[in-house]
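**Q** Below are the sequence and a predicted model for it; my questions follow.
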Amino acid sequence: MQGQDAPVCGAIDIGSNTLRVVIARCLSAGLDILATDEALVRIGESVNATGEISSEKQDHAIAVLRQFQQLGQQHSAQVTLAIATEAIRKATNRAAFLAAIKDATGIDIHCIDGVIESVLTFYGATYTLNEQARTPAFVGVMDLGGGSTELVLAKHQQIIWHTSLPIGSGWLHDRYLTADPPTYSDNETASTFLRTYLHGLELDRFPSILYATGGSANTLLRMAQQAFGLNTTDDTLTYTDLIRCEGLLWSLPAQEIAQRYQIDTRRARILSAGVLILRSIMKRFELSEIHVSTNGIREGLALAYARYGEQWFEKTRQAAQGSTPAQMTHKQRVVSSANTYDELFVDAGLRMFRERAKVMFSWRDAVLQNKDIEAVHKMRVASRRLRAVMDAYEGIADPKIFKPAYKLVKKTADVLGAARDTDVMIQNLQAQLAHLPSLEQAGIRWLLNRLEAYRKDHQQALIAHINSLDEIAVMRQLEHCLRKER
């Protein structure tokens, strides 16, 4: 085989959801892949919950990395490269986590930013394009991770624009889609957030060919092939395919999805978020289909080493900096300077803050009157949609003003949610009561009496909270979150 003297490297990606490794012989023309492996650890789950990487997640990650090292030894890997992405970037105990890995395994980990992450993803997802008879001139690459999503545009294999969005399948699941399966209301709230956030990505032109990589994209492709009888040699997912996948994921619990389609149950739990992000990206940029690539950032890391050797990190950063200045993160593009300040984006945020808050307050009197349980439901939905819009604009808001405003809206949604959930339980039990045997009716009546007593007590807390909301003051607080300097 050609290139027997070429170095063998192990390239490791420590992601928010998954740890992955590729063992490859680094040839001048590309990679000779010898082995791959991965493990779902969900480091981002603990970061989203507490801001830190828990000791359990750290121990799990170290155990997986040791397995990766053994795999590398089996193939005589001379070099081990490792990068960490979004969840580790965000963790408050990042330094301690990286030091613990170094002590336990000897592996030095580069905690890369979103810009380098985008470039390495592009390298990996597109390196087989040169093998095609006709290479597309204008392509996009999307890496849907657990904690972030990278988007890259390229012409003639040269990156012209890229961005890192702090939205991933694990993050969206933990923020909005924790029910199993997710509820319609959760879907609406998460969709509102994505639609609002993606509206801020202003591009004159988006390629018609998009390659998607990452665990969720690849799992959805396999799931669609099994569920709908798609051609297993085709890497394409259409918008309709994703709608059909979404229907299954919103109808069946994760355990059943896992059993039907041979998916890790933990992966099945976050697929509903993954499909929603993919579908939202396709809708935003009017794409009818995407191509799913099994290659991604770990292969990109190995390719960077094959091309640049020990200077892979510096050379990759230089390649990123040499691209067009439009390639900045969503947050930076909006606030970096007067020349790139996206006033339309901020104006849209102010408008949506006002509109969502106005709808929420429009149900205030009906909730206080407590005559129609649907009023509580309507105000709760409105408060969650306001919260979703606020999530989308958190990156450019004044944190000192935003945090108390967000806390107030979240508390409103929680108080309304407790009332609504109790109303639904009471309503369902009342509907079942007449159809139950007399022996069971006594128990149901006892439960109903307890729930109705709780609901009555909670109504007082609900009234107190709703009465404490000063509509004018709340509106002013929301507007000041995004107040522009005049």
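**A** Received the coordinates, thanks.
**Q** Going by C-alpha atoms from here, please, whenever you check contacts or count neighbours.
**A** Fine.
**Q** helices or strands next to the top helix by length along the chain in the packing?
**A** The longest helix of the chain (DSSP state H) is helix 399-433. Secondary-structure packing of helix 399-433 (3 or more C-alpha pairs under 8 Å, 6 or more residues apart in numbering; DSSP states H and E): helix 373-393, helix 438-468, helix 471-481.
**Q** Got another one to weigh against that:
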Amino acid sequence: MTDPVSRPSLSWRGAARPAAPAYAALDLGTNNCRLLIAMPTAQGFRVVDSFSRVVRLGEGLAASGRLSQAAMDRTLNALHVCVDRIGRRRLRGLRAIATEACRRAENGRSFLRRVEHETGLAIEMISTREEAELALESCAPLLRTAPGSGQSRALLFDIGGGSTEIAWVRLDKRSRPELIGYRSLPLGVVTLAEQFGDDAFTEAGYTSMVRFVCDQLRSFEALHCIGREVAAGRVRLIGTSGTVTTLASIALELPRYRRSAVDGIALPSSSALQAAGALRRMGRSGMEAHSCIGPDRARLVLPGCAIFEAIHRRWPCDAVMVADRGLRDGMLLRMMRDRSAQLPMPPFPIPSLSVAAGMVPSA
């Protein structure tokens, strides 16, 4: 255990000289530890530093109900890196959150106390509702309604490691998107990967995953009658997760991932489903070798595709808007807005790219 006397100090607290106009947001999830440091701009913010590491905090959690010692040690190592990066800057604000793994684990709160003791970083365990709200906050600039589009609703999904957040949203071009209802499914790419194991790479196992997730969505559909709005063409489907950005990368045949190429594009659902099929044909070894996936994520991709396919099967929109933004973006925008009044929304339309339905890589 790190000597508490030598733990890093976070220089944004009580800084002796005026703080730089920068903010930091840290998201500790089931699979990843992510940090974003940014400065506000007229369009939102400009990233000045970022860090992401696969820590697998929720590894084995579904079976044991607890965070393992190895997972906590890996995560602490990553958090020490984050604290070091935070400590190099004088910030106006910092927020750090933990999500499903810490919510679900018996020792989740005690682990966060240990984190604060060893690093000085206070991490807040947020509710599933706030998780959905932060995802919506991050995607709000992409949800401005186009004049004459007829879209008055959005269905936003965020596929995480331990849970999947579904948000049903009211759109109005005169105001910010409004959350009508939300559902947090207690399943994500890590939990499905552990539940289905190697079967996830078989056609039968993949079909079972899709059916399993579909069943989890039935009650949300019964409550909000979303299918009726989808059939009338009034719903915009938007996804924010590694799953949808990976599907977009495969559909666009990118040699390596580029955020600027996928964030904000309208990806035809047919292209997304064909990309999922291409990934299934690659198999695990093919995904491990793919520059947009790699060995750390290969076992998680098909569970994510199954969740997306289940969402599309339940609510078959013609296209999915791809958002490479998440909880950190939502936290940053919230902190900046609360600190310096309303941040202006980008003017409509957001630059986007519609992908031809046939653009998928060959198997």
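**A** It's in. Everything quoted here is computed from the prediction, not taken from an experiment.
**Q** what does the longest helix of the first structure correspond to over in the second structure?
**A** The counterpart of helix 399-433 of the first structure in the second structure, using TM-score structural alignment, is absent.
**Q** most packed of the helices and strands packed on helix 399-433 of the first structure?
**A** Of all those, helix 373-393 carries the top mean neighbour count, a mean of 23, counting by mean count of other C-alpha atoms under 10 Å.
**Q** Counting by contacts, list what that helix packs against.
**A** helix 184-199, helix 343-362, helix 364-369, helix 399-433.
**Q** Quick one, which of the ones you listed gets closest to L71 of the first structure.
**A** helix 184-199 (38.9 Å; C-alpha to C-alpha).
**Q** picking up where we left off before, quick one: distance of the longest helix of the first structure to the chain centre.
**A** Relative to its chain's centre, helix 399-433 of the first structure lies at 24 Å (C-alpha atoms, centre = their mean, to the nearest Å).
**Q** Find the nearest non-adjacent residue to N107 of the second structure, please.
**A** In space, and not counting its chain neighbours, N107 of the second structure is closest to R66: 5.9 Å by C-alpha to C-alpha, 6 or more residues apart in numbering.
**Q** same question, I159 of the second structure
**A** Using C-alpha to C-alpha, 6+ apart and skipping the chain neighbours, the partner closest in space to I159 of the second structure is S241 (5.5 Å).
**Q** N77 of the second structure maps to what in the first structure?
**A** Counting by TM-score structural alignment, N77 of the second structure corresponds to A63 in the first structure.
**Q** I meant to write R53 of the second structure there.
**A** Checking TM-score structural alignment: R53 of the second structure goes with A39.
**Q** isn't that match right next to L19, touching?
**A** Yes: shown here, A39 of the first structure and L19 form a contact pair, counting by C-alpha atoms under 8 Å, at 5.4 Å.
**Q** which one of the two has more residues nearby?
**A** L19 (22 against 17; other C-alpha atoms under 10 Å).
**Q** Tell me which residues touch the residue most central in space within the second structure, please.
**A** Nearest residue to the geometric centre of the second structure (C-alpha atoms, centre = their mean): S241, 4.0 Å. The neighbours of S241 of the second structure, taking C-alpha atoms under 8 Å, 6 or more residues apart in numbering as the test, are D158, I159, G160, A323, D324, R325, G326.
**Q** Just put these in CSV and tack on neighbour count, distance to A167 of the second structure and secondary structure.
**A** Shown next, in CSV, are the contacts of S241 of the second structure (neighbours: other C-alpha atoms under 10 Å; distance: C-alpha to C-alpha, whole Å; DSSP: H, G, I helix; E, B strand; the rest coil):
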residue, neighbour count, distance to A167 of the second structure, secondary structure
D158, 28, 9, strand
I159, 24, 12, strand
G160, 26, 14, coil
A323, 25, 14, coil
D324, 21, 17, coil
R325, 21, 15, coil
G326, 22, 13, coil
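**Q** quick check, nearest of the residues you listed to V83 of the second structure?
**A** G326 (20.5 Å).
**Q** The closest one matches what in the first structure?
**A** G326 of the second structure maps onto G296 in the first structure, by TM-score structural alignment.
**Q** From what I see, that match and Y127 are in contact.
**A** No: if you go by C-alpha under 8 Å, G296 of the first structure and Y127 don't touch, sitting 9.6 Å apart.
**Q** Pretty sure L112 of the second structure sits against T119.
**A** No: using C-alpha under 8 Å, L112 of the second structure makes no contact with T119, being 10.3 Å away.
**Q** Give me the distance between A154 of the first structure and Y184 of the first structure.
**A** 37 Å (C-alpha to C-alpha, to the nearest Å).
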